[in-house]
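>>> next one to model:
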Amino acid sequence: MKKILFALLLLWQLDAAAQNTAGITITGNTGQTISRHIYGQFAEHLGRGIYDGFWVDKNLPVAKQDRIRLDVVNALKKIKIPNLRWPGGCFADEYHWRDGIGPRAQRPKMVNTNWGGITEDNSFGTHEFLALCKLLDTEPYIAGNVGSGTVEEMAKWVEYLNSNSSSTVVQMRKQNGHPEPYKVSFWGVGNESWGCGGEMTPEFYAGQFRRYATYARNYPGSPLKKIASGANASDYNWTEVCMKNIPNNMMWGLSMHYYTLPTGDWGKKGSATKFSEAEYFSTMVNCLKMEELVNKHSAIMDKYDPDKKVALVVDEWGIWTDPEPGTNPGFLYQQNSLRDALIAATTLNIFNNHCDRVKMAELAQTINVLQALILTEKTKMLLTPTYHIFDMYKVHQDAKYLAIKLKSPDYEVNGKSIPAVNASASQDATGKIHISLVNLDANKPVSISTQLKDLAWSSVSGQILTSANITDINTFNQPAKVQLKNFAGAKKDGNNLVVTIPAKAVVTLELK
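From the prediction side, this is the model:
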């Protein structure tokens, strides 16, 4: 009997080990490229994102250019952010660009009715934003006002930015200190037009897009990439109507917004820092829904655009929790844990693996708002766990996409399961192969055997982001609790790659 029990125990252990093994096959160049614009960022006039984030009091004792905070700029330059979306968000459809140009002391004040009801002095406007983009060496992505604006207002903003004529509006730009055109390319025609951008029907919006886009002109050397305001999460009808009623040659991209809610309930989303493994699991279930959304919206787009000329632009994504206790709830300030880093890595893997259709995306948001890369407190600044993911993943920007076939063990909680492992891979211009791996299992490491077909390599190195707890965060008193470290858990076995990735961890490997 003891021998039987021992044999059963051994079989159970072997079975458990087998279940905690993943298999990956990576094949050569697919002919597709992972656009760097997938790694874009979003900065809205919301809470302390612009004011007290990028744009600080002139008396704050930090390095600045004008009032742009340079430690923030330098941190973002390090991760090579490819674009920055501004001024919203919901704010975009109440923003009138003329209020934000000219002498700052003469600019009219406005109430930000969407976010906290605070008064803004418009000291950060078009020129300040584009000066920020120049410092960041990033492309501006401007969201124009369709909800409360006019066709003429948007047309004149484009002319102000991109024309080199002798018109009155161009002369105004020159008088305001910028003789040459800015040559802004990415242009959003409204934002969330189904909601805060005007409560429109898709049929009405499609007509509005055609009208506004007609008068948003292409000026010499400045062709616009016009992005239509797309669906809220799983509103597939919105995508269907827009693709059916807007000619493909009128829009460069169609957007889609999706936020990961820990509880799935907008009324009580859940804490950013105090959550159980069960809530962590439900958060990851909701995060992985991005795969379904991208697949289904892409299938609709394929019907009307089989050549995939129109990009799916996920220009708002990330985790949205309840605001931090004691902060203005309209400011959407939340902490950022290891859980959020796992969400970021998983989502970026999804986008990389759908780079044939997803050509652009923007994390919400860059500083002090929602799933921020950076948090500030007066002169202090910290990098969040999510920031470190973008640092790890920057190797995929504009790299050749490598196709992945993945067989993953399950991560189970309370009788429900999700794949423990997700991954993406690319090859850069120098021939280096980069593989990003995520283990969502909060408790168990996973052994991964990877076959690389027709890809030659001789050495492997890597970086890892993990921590003792899924709730671990970086604070101003302990800013480096969750940080990147060198990873030595990968080795070459013939032409195969063998990796053991710890629980709740993200690894990016470099093969050369």
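>>> please count neighbours and contacts with C-alpha atoms only from this point.
Fine.
>>> contacts for stretch 223-240?
Stretch 223-240 is contacted by residues 184-194, 202, 209, 213, 216-218, 242, 250-258, 293, 296-297, 300-301, 313 when judged by CA atoms under 8 Å, 6 or more residues apart in numbering.
>>> what does stretch 448-457 give?
Stretch 448-457 is contacted from outside by 21-28, 495-501, 511-512, using CA under 8 Å, 6+ apart.
>>> quick one: which of the residues you listed sit in helices?
Per DSSP state H, helices hold no members of these.
>>> tell me, what residue is most central in the chain?
Nearest to the mean C-alpha position of the chain, by CA atoms, centre = their mean, lies residue 363 at 2.5 Å.
>>> what's around residue 480, how many residues?
15 (other CA atoms under 10 Å).
>>> compare with the first, here's sequence two:
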Amino acid sequence: MKAIKPSLIAAGVLTALSVLAAPAFAQVSLRVDANQPGAVINKDVYGQFAEHLGTGIYEGMWVGPESKIPNVRGWRKDVVGALKDLHVPLVRWPGGCFADEYHWRDGIGPRSKRPVKVNTNWGGVPENNAVGTHEFFDLVEQLGADAYVNGNLGTGTPQEMAEWVEYMTSEGKSSLAELRAKNGHPAPFKVAYFAVGNEAWGCGGNMKPEYYASLYNHYTTFLKAPPNVRPKMIASGGNDNDTAWTEVLSRDAARGLDAISFHYYTLPTGNWDKKGAAIGFPETEWFSTMVRTLRMDEHIRKNVAILDKNDPQKKIGFYVDEWGTWYDVEPGTNPGFLFQRNTLRDAVVAALNFNIFHAHADRVRMTNIAQMVNVLQAMIITEKDKMLLTPTYYAYQMYVPFQDATSLPITLANNTVYGENGQGVPGISASAARGKDGKVYVALVNTNPREATDVTLDVAGQAIGAVRGQVLTAAAMDAHNTFEQPQAIKPAPFSAQAAGGKLTVKVPAKAVMVFSVEG
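Now for the predicted structure:
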């Protein structure tokens, strides 16, 4: 196992830590300062991602109006209902790599007359364009979510991209606005975010950042929308350890730049050719998954340091618009569909990343997990007319109170360490915020799959009488729901009472816990 580079504390989260840094006998203590409000945790940090990939949209969500599966204008009632329960704030579409081969005019007008293309990125399967602009906005309207549209830079033109923005946002009587009305939507669509390309360093064109920055300025010159409906403009940024994109774009991509995107996936092995299994994995891969997902904090810190230098007014956001676990595909499935099982490990990974995003809420104002249904770290898995909720779904559900909450500073002292051979990660990750309902909420994650940990809680500025919330854990590291046992793992109620002016919370092994603080 490779050595792990130590990092600094960030809201109670470390990317790595020497085993000797926290004595095993020390009692973990968490102090929340309710008198020092920090940045607001933008609800869009809990955004989702739906790409034309495998059964992520077709079958998983879209079945068509004629389907016997209950639906509303083609969108599955059960899936939409479950997503609404997550308070999904934002959906990114149509990609991903698919976006840079997607031509928006193929997806408007009567569905029976739309061209059939080949999805060259994902499985080489036919793409009938049944889900296009109008269907996507119908989905987000049903969800009560905002729209994040990814434009085609790779195979498109400035004119095509500009006309799509006009088609979606024009309020006048232009031919494109009239075409939109003819296709069933007289009023402009609300586009919250618009990205110019995707992964320009890779599937979006294999570009250098300087070349992309020039293209970004070129294209955005012609992306015009009425001021009251202008979307936030996003430049396609870097991934993993590459900070050059943030450096160049924050310096050179000057035209209305609202944010720079960033992608980082957690692979247990770090090897794209053999990423590791989604289920039946050894504890060594549980540990390596924790190590690698916590590197998100270091990646964000490095990029934010560049933004703080080039943009001290903090006008530019840093959007992690693709993240999550990526394992070897489920045996026997189409390798281009990226289907993988979703276990307790994925819920722990999600919660660790939430806590990191909260710690950087002043810059990280939007993220999108990959992906929403049936693809990679999905919220929901479907099979024909059946549907089940994954542990990651429940992690999102438990963290709903953090949407638009105000972050609160924390001090996590005497933390335990989980690891082996002199290497380790923090045993406990924590985050705290004051919710829109006025309550203080605390999230705790135990990365150790074998040992529970007691955490004493103190909230400066508030007396603690009790805490109430939910805990998600299971006996097995790879506990997951199946269609035979759809509720094998789900959150359980949790509460604890203060005694003698103190409150101690026992965090089970391999657990995610979210609770409110009661007076």
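>>> where does the TM-score land?
Here the superposed chains carry a TM-score of 0.94, computed using TM-score structural alignment, normalised by the length of structure 1; 495 aligned residues with a CA RMSD of 1.4 Å.
>>> picking up where we left off before, structure 2: which residue goes with the residue nearest to the centre of structure 1?
Alignment note: residue 363 of structure 1 maps to residue 369 in structure 2; criterion TM-score structural alignment.
>>> now residue 207 of structure 1
Mapped onto structure 2 by TM-score structural alignment, residue 207 of structure 1 lines up with residue 214.
>>> give me the buried stretch members for the lengthiest helix in structure 1, please.
Using DSSP H, we find that the single longest helix of structure 1 is helix 277-304. For helix 277-304 of structure 1, burial by neighbour count (16 or more other CA atoms under 10 Å) applies to 279-291, 293-294, 297-298, 300-302, 304.
>>> and the helices in the stretch 51-200 of structure 1?
Secondary structure of the stretch 51-200 of structure 1 (DSSP state H, counting those that start in this stretch): helices located at 70-78, 126-136, 151-162, 168-175.
>>> deepest-packed of those, please.
Comparing those by mean neighbour count (mean count of other CA atoms under 10 Å), helix 151-162 ranks first with a mean of 21.
>>> so residue 32 of structure 1 touches residue 354, yeah?
No - between residue 32 of structure 1 and residue 354 there is no contact under CA atoms under 8 Å: 9.7 Å.
>>> looking at the two, which is more packed in?
Set side by side, residue 32 of structure 1 and residue 354 show more neighbours around residue 354, with 19 against 16, by other CA under 10 Å.
>>> about what we covered before: mean distance between the next helix or strand after the longest helix of structure 1 and structure 2 after superposition?
Going down the chain from helix 277-304 of structure 1, the next helix or strand is strand 311-319, by DSSP states H and E. By mean CA distance after the TM-score superposition for structure 1, the fitted strand 311-319 of structure 1 averages 0.3 Å away from its aligned residues in structure 2.
>>> burial measure for residue 99 of structure 2, as a count.
Residues near residue 99 of structure 2, counting by other CA under 10 Å, number 27.
>>> any idea how far it is from residue 518 of structure 2?
As judged by CA to CA, to the nearest Å, residue 99 of structure 2 and residue 518 of structure 2 stand 46 Å apart.
>>> could you do residue 392 of structure 2 as well?
27 Å.
>>> what's the answer for residue 342 of structure 2, then?
From residue 342 of structure 2 across to residue 518 of structure 2, the span is 33 Å (CA to CA).
>>> which one's more surrounded, the two?
Shown here are residue 342 of structure 2 and residue 518; by other CA under 10 Å, residue 342 has more neighbours (29 against 16).
>>> what is the aligned counterpart of the more buried one in structure 1?
Mapped onto structure 1 by TM-score structural alignment, residue 342 of structure 2 lines up with residue 336.
>>> how about its match, what does it touch?
Residue 336 of structure 1 makes contacts with 272, 273, 371, 372, 384, 385, 386, 473, 474, as judged by CA under 8 Å, 6+ apart.
>>> buried members of the contacts of stretch 223-240 of structure 1 into PyMOL, please.
The following PyMOL line selects those of those that are buried, judged by 16+ other CA under 10 Å:
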select buried, resi 184+185+186+187+188+189+190+191+192+193+194+202+209+213+216+217+218+242+250+251+252+253+254+255+256+257+258+293+297+300+301+313
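>>> is it true that residue 340 of structure 1 touches residue 320?
No - the pair residue 340 of structure 1 / residue 320 is not scored as a contact, 9.8 Å apart, by CA under 8 Å.
>>> who touches both of those two?
By CA under 8 Å, 6+ apart, the residues touching both residue 340 of structure 1 and residue 320 are residue 371.
>>> neighbour-wise, which of the two wins?
More crowded of residue 340 of structure 1 and residue 320, by other CA under 10 Å: residue 340, with 29 against 24.
>>> now do the contacts for the more buried one.
Applying CA under 8 Å, 6+ apart to residue 340 of structure 1 gives the contacts 319, 371, 385, 386.
>>> ok, now with 6 Å
Residues counted as contacts of residue 340 of structure 1 (CA atoms under 6 Å, 6 or more residues apart in numbering): none.
>>> now it: which helix or strand?
helix 338-353.
>>> can you confirm the residue nearest to the centre of structure 1 is in a helix?
No - counting by DSSP: H, G, I helix; E, B strand; the rest coil, residue 363 of structure 1 is not part of a helix but strand.
>>> give me the distance between it and residue 347 of structure 1.
10 Å.
>>> didn't residue 266 of structure 2 look like it was pressed against residue 293?
Yes - with contact defined as CA atoms under 6 Å, residue 266 of structure 2 reaches residue 293; the gap is 5.3 Å.
>>> what does residue 163 of structure 2 correspond to in structure 1?
Matched to structure 1 by TM-score structural alignment, residue 163 of structure 2 sits across from residue 156.
>>> got the contact list for its match?
Applying CA under 6 Å, 6+ apart, no residues qualify as near residue 156 of structure 1.
>>> next one: the one 5 residues further on
Listed by CA under 6 Å, 6+ apart, the contact partners of residue 161 of structure 1 are 181, 182.
>>> ok, which stretches of the stretch 51-200 of structure 2 are strands?
Here the stretch 51-200 of structure 2 has its strands, by DSSP state E, counting those that start in this stretch, at 71-72, 75-76, 90-93, 117-119, 125-127, 146-151, 193-196.
>>> deepest of those strands, which one?
Of the strands of the stretch 51-200 of structure 2, the one with the most neighbours on average (mean count of other CA under 10 Å) is strand 90-93, at a mean of 26.
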